[in-house]
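J.: No sequence on hand, only this structure:
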């Protein structure tokens, strides 16, 4: 009996790479050892862009939480969430970053921008790609401080992408203080500097400071959206947004929407636009108004009377809203059904949520393993 001949089907390499660009980073990391062509192809700008665009198209979001724990001292860390069918969330890994281990309030988070995160504490700044697990400690700035300054504080920063030069940039605000040694009761004088870091050149430079200064406050007061970084700030007589154009490297200001004295605003992105959710500062029976900037501020919608919550965090995939409860539990609210889903995930202090798209973008750093970053698998969803 004559055996059947085996037929080989040839698949063009371009088709193979297109299929591969739809896979998660974890799979691509394993497939690098299949052949040299695949390994080199995964590092090309074309493949990296295709992979990122596929994740954006399919809205493949991943979630990190900034949390803390109490033992002999307060330790800040990040939790990687696993997202299962039916919007079931659980903690997959707890990630400890030794570079920021002894921070007073944990590293301040800027971003994400294209799936990359910028972290800072005082003069320490680092970039992190949670998808590829690459970590880069930025060099110290060579920008000269005034020689007579008594001390310097490194204030808030912003992190974004320059699409014209294909570069990632960090803008940082610095305050130099001058004490009155002859009269220590007087408030010190100060001046401001602004410096800009370029990932492409791996260097800092000084740029002109704006007339207004942003709040060095909680991360909910700032955000990166489509080439611009926004901070809440205050001018001479009013409150406003300070924005920075990553391409032109210029500052500008935008007024905030009008809201009353006992209301606060959570800054977030809504369909690619700058948005603010305004809600009452006091009480746990909250209503939320969403305002969006598209040439002018427009109220998009209101959510009335959600009980047992403290503040909004961000929107999720289908218009749901992540909220934080007074006891720091992460919950998910569906405005269309008016359903509040308790996720069983808590923090000892306020929760900060980072939702990012998986990516292969290199940051010229070192692996998490080389930086002694520890990822601990977690079985208990509330851990």
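T.: Structure received. If you're wondering where the values come from, they're calculated on a predicted model, not measured in any experiment.

J.: alpha carbons only for contacts and neighbour counts from here, please
T.: OK.

J.: Can you give me the first-to-last residue distance of stretch 263-277?
T.: Distance between the two ends of stretch 263-277: 10 Å, counting by C-alpha to C-alpha, to the nearest Å.

J.: next one: stretch 36-51
T.: So stretch 36-51: terminal residues 19 Å apart, C-alpha to C-alpha.

J.: Check stretch 352-364 too.
T.: 27 Å.

J.: Could you check how far the closest residue to residue 145 other than its chain neighbours is from residue 215?
T.: Excluding the flanking residues, the one nearest residue 145 by C-alpha to C-alpha, 6 or more residues apart in numbering is residue 176, at 7.4 Å. According to C-alpha to C-alpha, residue 176 stands 16 Å off from residue 215.

J.: Check the gap between the residue nearest to residue 145 and residue 108 for me.
T.: Residue 176 is 20 Å from residue 108, by C-alpha to C-alpha.

J.: now residue 142
T.: From residue 142 to residue 108 the distance is 22 Å (C-alpha to C-alpha).

J.: Can you pick out the residue with more neighbours from those two?
T.: Comparing residue 142 with residue 108 by other C-alpha atoms under 10 Å, the one with more neighbours is residue 108, at 21 against 11.

J.: show me the contacts for the more buried one.
T.: Contacts of residue 108 were listed using C-alpha atoms under 8 Å, 6 or more residues apart in numbering, and they are 119-121, 218-219.

J.: ok, now residue 340?
T.: 331-334.

J.: Pretty sure residue 377 sits against residue 94.
T.: Yes: if you go by C-alpha atoms under 8 Å, residue 377 and residue 94 touch, sitting 6.6 Å apart.

J.: Those two - which one has more neighbours?
T.: residue 94 (20 against 13).

J.: Correct me if wrong: the more buried one contacts residue 79.
T.: Yes: if you go by C-alpha under 8 Å, residue 94 and residue 79 touch, sitting 4.4 Å apart.

J.: buried stuff in the longest helix belonging to the chain?
T.: Longest helix of the chain, by residue count under DSSP state H: helix 45-57. Buried positions in helix 45-57, judged by neighbour count with 16 or more other C-alpha atoms under 10 Å: 47-48, 50-56.

J.: do the same with stretch 338-356
T.: 340, 343, 345-347, 350-356.

J.: mind checking the end-to-end distance for it?
T.: 26 Å.

J.: can you check stretch 318-328 too?
T.: End-to-end distance (C-alpha to C-alpha), stretch 318-328: 23 Å.

J.: one step back: for the contacts of residue 340, work out which two are farthest apart.
T.: 331 and 334 (10.1 Å; C-alpha to C-alpha).

J.: structure B:
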């Protein structure tokens, strides 16, 4: 299904995309967060503009009732849809002009924003968000001079910061390449991209690594899905007869 052009199409805009299902209104939605940043100048910067495409209406509309904070989203990283909400990694300036990383959350049903704090990790590390089963997880890469670590954090109780637990701490050497976490296979195995040269999966408990034997693209993303009988070329809130 090809979407119509969004309302905000300025080439200087910085857009992050999210997609998910609104169970309350039986509607699939695409969300765009659009920002123009000027070096975190609080006198000039504004919160990202928010627009939503609804499958039920087939149109884009602006969201003004709830706006996110002034923040910078990691636009190239995938979002995670879990618990009826979209999640993006973001950062903003806190007291003392320090950069504070957090997870920006947009509830698709009520269309309101909130924030979830990260576990106690350094903001200088590379990380991304994903879904593992029904849980919200954080994939973390820590690079060292001789190699590094790939870590997996899982939030056992959604929205409760104290429930972050570390499930995986996998070491790698410099000669092995630097893995980039992509997501999970259906059987729950961790999937890595090694320097855009190969994809491998790893078993949590045994840490057994398997080459998936396919050539990655320049920018590879992974996401979870749920099978559905919804026809994307038909409004989600109307009946389809045959």
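T.: Cool, got the structure. The model shown is predicted, which means the values in this text are computed figures rather than measured ones.

J.: one step back: most neighbours among the contacts of residue 108 of structure 1, please name it.
T.: Neighbour tally across the contacts of residue 108 of structure 1 (other C-alpha under 10 Å): the maximum, 23 neighbours, falls on residue 120.

J.: you'd agree the residue nearest to residue 145 of structure 1 is up against residue 155?
T.: No: between residue 176 of structure 1 and residue 155 there is no contact under C-alpha under 8 Å: 10.5 Å.

J.: what separates the aligned partner of residue 88 of structure 2 in structure 1 from residue 212 of structure 1, distance-wise?
T.: When structure 1 is aligned by TM-score structural alignment, the residue opposite residue 88 of structure 2 is residue 231. Distance, residue 231 of structure 1 to residue 212 of structure 1, by C-alpha to C-alpha: 11 Å.

J.: what residues are shared contacts of the two?
T.: When contacts are counted by C-alpha under 8 Å, 6+ apart, residue 231 of structure 1 and residue 212 are jointly contacted by residue 242.

J.: that older thread, what residues are up against the closest residue to the match of residue 88 of structure 2 other than its chain neighbours?
T.: Nearest non-adjacent residue to residue 231 of structure 1, counting by C-alpha to C-alpha, 6+ apart: residue 222, 4.3 Å away. Residue 222 of structure 1 sits next to 110, 229-232, 267 when contact means C-alpha under 8 Å, 6+ apart.

J.: before we move on, what about residue 290 of structure 1?
T.: 275-278, 299-302.

J.: how do those residues look in structure 2, which are kept?
T.: Counting by both residues aligned by TM-score structural alignment, their matches' C-alpha atoms under 8 Å, those that remain in contact in structure 2 are 275-278, 300-302.

J.: Assign residue 53 of structure 2 to helix, strand or coil.
T.: strand (DSSP: H, G, I helix; E, B strand; the rest coil).

J.: Quick one: map it onto structure 1.
T.: So, by TM-score structural alignment, residue 53 of structure 2 is matched to residue 197.

J.: And for that match, the neighbour number?
T.: Going by other C-alpha under 10 Å, the residues that sit close to residue 197 of structure 1 add up to 20.

J.: Repeat that for residue 61 of structure 2.
T.: Residue 61 of structure 2: 15 neighbours (other C-alpha under 10 Å).

J.: Tell me who's in contact with the spatially closest residue to residue 171 of structure 1 that is not a sequence neighbour.
T.: For residue 171 of structure 1, ignoring the flanking residues on the chain, the nearest one in space by C-alpha to C-alpha, 6+ apart is residue 196 at 4.5 Å. Counting by C-alpha under 8 Å, 6+ apart, residue 196 of structure 1 touches 169-172, 204-207.

J.: With residue 72 of structure 2 instead?
T.: 35, 37, 90-92.

J.: can you pick the most crowded of the residues you listed?
T.: residue 35 leads the contacts of residue 72 of structure 2 on contacts (other C-alpha under 10 Å) with 22 neighbours.

J.: ok so, going back, which stretch of structure 2 lines up against the longest helix of structure 1?
T.: Aligning helix 45-57 of structure 1 against structure 2 (TM-score structural alignment) gives no matching residues.

J.: After that helix, which helix or strand is next?
T.: The helix or strand immediately downstream of helix 45-57 of structure 1 is strand 61-70, counting by DSSP states H and E.

J.: by contact count, what packs against that next one?
T.: Applying 3 or more C-alpha pairs under 8 Å, 6 or more residues apart in numbering; DSSP states H and E, one finds that strand 61-70 of structure 1 contacts strand 74-84, strand 352-357.

J.: could you redo the last one with a cut-off of 10 Å?
T.: Using 3 or more C-alpha pairs under 10 Å, 6 or more residues apart in numbering; DSSP states H and E, the elements in contact with strand 61-70 of structure 1 are strand 74-84, strand 88-96, strand 339-346, strand 352-357.

J.: and these as TSV, adding distance to residue 245 of structure 1?
T.: What follows is these, written out as TSV (distance: least, C-alpha to C-alpha, whole Å):
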stretch	distance to residue 245 of structure 1
strand 74-84	29
strand 88-96	32
strand 339-346	36
strand 352-357	21
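
J.: For residue 238 of structure 1, which of those is the nearest?
T.: Ranking these by their distance to residue 238 of structure 1 (criterion: C-alpha to C-alpha) puts strand 352-357 first, at 27.2 Å.

J.: Now that closest one on structure 2. Mean distance?
T.: Between strand 352-357 of structure 1 and the aligned residues of structure 2, the post-superposition mean distance stands at 3.3 Å (mean C-alpha distance after the TM-score superposition for structure 1).

J.: Kindly calculate the angle that that strand makes with helix 45-57.
T.: Orientation check (axes from the mean of the first three to the mean of the last three C-alpha atoms, to 10 degrees): strand 352-357 of structure 1 against helix 45-57 gives 120 degrees.

J.: out of residue 331 and residue 334 of structure 1, which sits in the more crowded spot?
T.: residue 331 (20 against 16).

J.: which residue in structure 2 lines up with the more buried one?
T.: Match for residue 331 of structure 1 (TM-score structural alignment): residue 200.

J.: Now that match: which helix or strand?
T.: Per DSSP H and E, residue 200 of structure 2 falls inside strand 198-202.

J.: Also residue 19 of structure 1?
T.: With DSSP H and E as the criterion, residue 19 of structure 1 is inside helix 13-20.

J.: If I take that helix and helix 45-57, what angle do their directions form?
T.: Using the same axes, to 10 degrees: helix 13-20 of structure 1 against helix 45-57 is 40 degrees.
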